[in-house]
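J.: Predicted model, plus sequence, below.
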Amino acid sequence: MSSSLDTLPKIGAPATRALNIAGYTTLRQLAGTPRAELARLHGVGPKALGIIQSALEQHNLSLG
């Protein structure tokens, strides 16, 4: 699975909605963001965080 830095990975509708409402619309914007900050968003759980981290690692990036 290859992901683009200009889109969010497939993480499910609730998590995508929560990220969009919080102002995150691309994977690039999530690089360096504290994991705990994202986990506080309603709809963003461990599975979504794992998918986001994996997608970032494909670009040698990670969550904060």
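T.: Perfect, thanks for sending it.
J.: from here on, contacts and neighbour counts on C-alpha atoms
T.: Noted.
J.: Residues touching the helix or strand containing residue 28, excluding its own?
T.: Per DSSP states H and E: residue 28 is located in helix 27-30. Here helix 27-30 makes contact (C-alpha atoms under 8 Å, 6 or more residues apart in numbering) with 4, 5, 6, 7, 8, 9, 24, 52, 55, 56, 63.
J.: putting a second one here so we can go through both:
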Amino acid sequence: MVQKQSNQENELPGGLSKPAQRALTGAGLLNLEDIANIREDELKKLHGIGPHAVETLRQALQEKGLSFAKK
């Protein structure tokens, strides 16, 4: 039986497409703190992550005082 993750475990910003959400959770990126630990170019390599998802994540990171990892 598959269990749904609680909102505490999966805290991705709203506005992401389902493919983007699946790409992030499949890579173990469940919240903004996880996403802040990878570089933007690494994120773009995930199947399902397009320009809209990158911009949505960038804005959500900035709102929390975070950013993508530096190169």
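T.: Done, it's in. These figures come from a predicted structure and were not determined experimentally.
J.: TM between them?
T.: Once the chains are laid over each other, their TM-score by TM-score structural alignment, normalised by the length of the first structure reads 0.84; 59 aligned residues with a C-alpha RMSD of 1.2 Å.
J.: distance from the longest helix along the first structure to the second structure after superposition?
T.: Secondary structure assigned by DSSP state H gives helix 46-57 as the longest helix of the first structure. Superposed on the second structure, helix 46-57 of the first structure shows a mean distance to its aligned partners of 0.4 Å (mean C-alpha distance after the TM-score superposition for the first structure).
J.: Look up the closest residue to the residue nearest the centre of the first structure, ignoring the ones flanking it.
T.: When the first structure is reduced to its mean C-alpha position, the nearest residue by C-alpha atoms, centre = their mean turns out to be residue 52, at 4.0 Å. Spatial nearest neighbour of residue 52 of the first structure, chain neighbours left out: residue 9 (6.6 Å); criterion: C-alpha to C-alpha, 6 or more residues apart in numbering.
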